[in-house]
Each structure stands twice: as C-alpha cells, then as structure tokens.
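J.: only geometry, no sequence info:
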C-alpha cells in the first residue's frame, strides 16, 4: 500500500517533502526497502497500490511490480479497491515499514497458516509499549479490553498480555466466507515496530538498520 498522502511525515519535516513511499531511509526510498523484503520472501506476486497522491512513486516502481490504481480516498477505500483486483488470501503491507525483511514476511505467513483461519483475516500487531520504548510514533492504538478480534500471542518470550496494542501495517486478508474470523496476531519483532510517520521515526529506523 503506497498511495497515502503522508501528511504527518511532511508536516514533521517542515519543508517540501517527497512522497512518503519515496522518503529515503539511509539513502534508499522506503518503498524500495519494502519491495526488497517482499521479493526476498515466499510471496509469489507483488502488486503496488498507488493513488493520484503518489505519481512519483508510481513512476518509480512501474517497471518493477504490477501497479493497481486506487482513488486516494483513504486507506480503507484504497485497500478495498486493491482487494477487488487480487485473489485472496493476500498479504497487505504498508510502505512505511523500512525494516521489513523477507524472513519477517515469511514468519507472518507461517503464523497465518498455523492458526488455520478459514477465510478470515489476520492483523499483525505489537505491544504499544514496544513503540514507546523505541520512541517511535503510535498513531493507532487499541485497548485490549475493547477488542473484538481473537488475540493470539506469537511472542517468543510471552509476558503478560499488554493492555495497549498497535497494528503494524502488515495483514493477511482471507477470502470472505459466512464464518469469517478476525484474528490479531501479537509479535514483538522490532522490524515491525517502526512505521515511519514522522521525521523522528525515520531517524530511529536508520539507527536500527
């Protein structure tokens, strides 16, 4: 997913900024780093969902991956448009995860398969305290007690379940059925903790490379 306007990142830079997917992390656009990870994974086909807000991104990646045009009317609408053009299940990834690797992608796909979700979807999330400790932004945080999705703890050293949970921007969306199950998969993998939404996030991502 690389069609967002990236207003939070642009505002934090305080100057003319490139499109968010094109923002360089240690000299390379974020979208290239995410594509590297997907191409190194077991994913068999990669599509990039762009919008009128990201023409530079579209031109940059058009020869590398299949491009899906979305209306640029928000993440949910753009994702729905993309899903209408792709067979499910499908892995969806935000372009603001520059620390993503092929191994991380494969481990999340394995988790989805192991859970055995029949047509349902899996949202990958991290404890919000992991973001707090790293000092990165967390714009979407959910209270565990208010969640309706089943929460599965995939952390290697499981501690007490966190009260606050932050989605990572990586999801697996299954084919719709009459018995769909929504699952929240909890990980503490640092490579999924950093979403670059502000200049400070970018600096932290570079330090962790």
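T.: Received it, and whenever you're ready, just let me know what you need. All values derive from a computational prediction rather than experimental measurement.
J.: going forward, measure contacts between C-alpha atoms and count neighbours the same way
T.: Fine.
J.: residue contacts, the residue nearest the centre of the chain?
T.: Note on the chain: the residue nearest the mean C-alpha position is residue 169, at 2.5 Å, using Cα atoms, centre = their mean. Going by Cα atoms under 8 Å, 6 or more residues apart in numbering, residue 169 touches 92-94, 97, 124, 195.
J.: Can you add secondary structure and distance to residue 26 and give those residues back as a markdown table?
T.: A markdown table is the format used below for the contacts of residue 169 (DSSP: H, G, I helix; E, B strand; the rest coil; distance: Cα to Cα, whole Å):
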| residue | secondary structure | distance to residue 26 |
| --- | --- | --- |
| 92 | strand | 24 |
| 93 | strand | 20 |
| 94 | coil | 19 |
| 97 | coil | 13 |
| 124 | strand | 26 |
| 195 | coil | 15 |
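J.: can you tell me which of those lies nearest to residue 7?
T.: residue 195 (14.0 Å; Cα to Cα).
J.: Might one say that that closest one is in contact with residue 93?
T.: No. Look at residue 195 against residue 93 with Cα atoms under 8 Å: they stay out of range, at 11.0 Å.
J.: If you count neighbours, what's buried in the longest strand anywhere in the chain?
T.: In the chain, with assignment by DSSP state E, the single longest strand is strand 164-173. By 16 or more other Cα atoms under 10 Å, the buried positions in strand 164-173 come out as 165-173.
J.: Take this one as well and set it beside the first:
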C-alpha cells in the first residue's frame, strides 16, 4: 500500500464513537542532555537556555511543554491530558502540577484549561520513552493520542486532524473489519523537510512510495495494536518499523522537534 497525502474521505469503515474525545499522553522525557549540554558546551552565549530541563526551555517566552499543553487543551478531540515526566526532571513535574492546580483566569498567559479537560501529572519510570509510554497507555487505555513535549509549534488543529485521520483515514480498512478501534497511527514528515528547515534528523520511519526517507514527529495515536515504538525518543537513533499506519504531513510546524541548539533556534525564529 502506498503512502498518501490526500484529504480524508468522508466515509469510514470504522466510525468514531458518539463521543470522539480521547485521552492524550504528553511525554515530557528527562533532562534533555543533547540540547542542554550542547548549549552549554558548544553554543555559549548564542543560545539562551533558562532551565536545566528541556520541557521548560522557552520558545516565544513560554516553556515548550506549555505550548504543547495548550494545543492539547484547545483541541476538540481531547478529553483529558496525562503528562508524564521523568523523575530526573523534578522541576518539570513541579511546573506541571502547578499548571494543573491553576484556573484559566489565574494563568491566561501560560496554558489555561478548557471546560471539561483534566490535567493529570504522572511521574515516569525513569527508564526512557518506551517504558513511560507503555505505563501511560496501561493507565489511560486505547485509543490515546501521544505527543512529545519538544514539539513547540504544535497547534490544536494538528491534534484534531490527527485524531480524525485515525478514525477515518483511507487506510482504516486495512486494520480489519472486526476491529472496533483502528491500528495505531504515526504522524511523520519527509526527512528532507527537516533538513531544509535546518533541524536535526535523529530517527527515521522507513520511506514513502517515492523512496523519500520519513522522520517521526512525536505525534501519534495508539490504537488496537497498542503500538509503542512510534514516537520521537530523545535518546534513540536509527530506522524504525512502526507497528501501525503512517500519515505523512509535509508541515514545517510538525517537523521542528527541539533536540539540539540549532533546532531551538529554528523554533524560536518560526514563532
């Protein structure tokens, strides 16, 4: 089956439930040594990093994790947000817990919570992306949207479009007619797009039907197969074979994962 970047059809073999809101898992990772150590050792005085933990590094004067949280909370397709932070990132955990306690009127410049959206903070395993993702999925169940905290240009429209594609994409039929929930969906971008933007390419998800290498965005929906190797782990390099379906989005906002000082510079320039 070839990869397609075409508008979704209006019909689907697996229709979404009456209430299409699903939980979101926000994976905040750990300290982010590839970014923070490089800023300290290689880019002294040129890249301003205010915190010792990557999710709190600012883009457009807001922590990256707050930007991703805003996209999730503003999305019509998300019913709750479960933020998972490493025990190696205590300031991130403290920040998330503070955000969870605040009302939209108290911190309008930070996140703000839409009516009916809960933010639940979980301490991760400390064993990395895959272990944290598996534990979170066991807690929230499937389907669940998953996203990494180093995708600061993410918008609510990206989230809603991904959930819609999960339920109604042209490849849903390949999941099998006996499934009530489709297979997992991995959102990826052409690796060439990342290179043109000047951001790093640290992992690939095979190639499209034209042979172009694809890179993960860190935005996915975990479905019936429970796929857990479809993200953008801060410490993992190399090719991956994702367990479910791919959706190719040639969108610069989804191509900017902040892992290195150059990535941070690009993200700040595009706000």
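T.: Received it, and whenever you're ready, just let me know what you need. What you see is a predicted model; the values in this text were computed from it and never measured.
J.: how far away is the residue in structure 2 that the residue nearest to the centre of structure 1 lines up against from residue 40 of structure 2?
T.: Aligned counterpart of residue 169 of structure 1 in structure 2: residue 218 (TM-score structural alignment). Separation of residue 218 of structure 2 from residue 40 of structure 2 (Cα to Cα, to the nearest Å): 25 Å.
J.: picking that back up, the longest strand of structure 1 vs structure 2, average distance?
T.: Superposing on structure 2 and averaging over aligned pairs (mean Cα distance after the TM-score superposition for structure 1), strand 164-173 of structure 1 comes out at 0.4 Å.
J.: average offset between the helix or strand just after that strand and structure 2?
T.: Using DSSP states H and E, the helix or strand that follows strand 164-173 of structure 1 in sequence is strand 182-186. In the superposition with structure 2, the average deviation recorded for strand 182-186 of structure 1 is 0.9 Å (mean Cα distance after the TM-score superposition for structure 1).
J.: Stretch 28-39 of structure 1 now?
T.: Looks like 0.5 Å for stretch 28-39 of structure 1 (mean Cα distance after the TM-score superposition for structure 1).
J.: Check the offset of that stretch from the chain's centre.
T.: The gap between where stretch 28-39 of structure 1 is centred and where its chain is centred comes out at 12 Å by Cα atoms, centre = their mean, to the nearest Å.
J.: which residues in structure 2 does it align to?
T.: Using TM-score structural alignment, stretch 28-39 of structure 1 pairs with 62-73 in structure 2.
J.: State the number of residues packed around residue 224 of structure 2.
T.: Neighbours of residue 224 of structure 2 under the rule other Cα atoms under 10 Å: 17.
J.: Repeat that for residue 98 of structure 2.
T.: Considering only other Cα under 10 Å, residue 98 of structure 2 is surrounded by 11 other residues.
J.: Contact partners for residue 56 of structure 1?
T.: Counted by Cα under 8 Å, 6+ apart, residue 56 of structure 1 has contacts 19, 22.
J.: Matching residue 191 of structure 1 against structure 2, which residue comes up?
T.: Using TM-score structural alignment as the criterion, residue 191 of structure 1 maps onto residue 253 of structure 2.
J.: where's its match, which helix or strand?
T.: Assigning secondary structure by DSSP H and E places residue 253 of structure 2 in helix 252-255.
J.: Next, the buried residues of whatever helix or strand comes next after that helix.
T.: Sequence order places helix 261-270 as the next helix or strand after helix 252-255 of structure 2, per DSSP H and E. By 16+ other Cα under 10 Å, the buried positions in helix 261-270 of structure 2 come out as 261-267.
J.: Show me what helix 261-270 of structure 2 is packed up against.
T.: helix 33-41, strand 58-59 (3 or more Cα pairs under 8 Å, 6 or more residues apart in numbering; DSSP states H and E).
J.: just those: most buried one?
T.: strand 58-59 (a mean of 22; mean count of other Cα atoms under 10 Å).
J.: And that one against structure 1, how far off on average?
T.: Averaged out, strand 58-59 of structure 2 is 0.8 Å away (mean Cα distance after the TM-score superposition for structure 1).
J.: So which residues of the stretch 1-150 of structure 2 form helices?
T.: Secondary structure of the stretch 1-150 of structure 2 (DSSP state H, counting those that start in this stretch): helices at 33-41, 64-74, 90-101, 129-140.
J.: of all the ones you listed, which lies closest to residue 49 of structure 2?
T.: Ranking those by their distance to residue 49 of structure 2 (criterion: Cα to Cα) puts helix 33-41 first, at 7.4 Å.
J.: Understood, closing this out.
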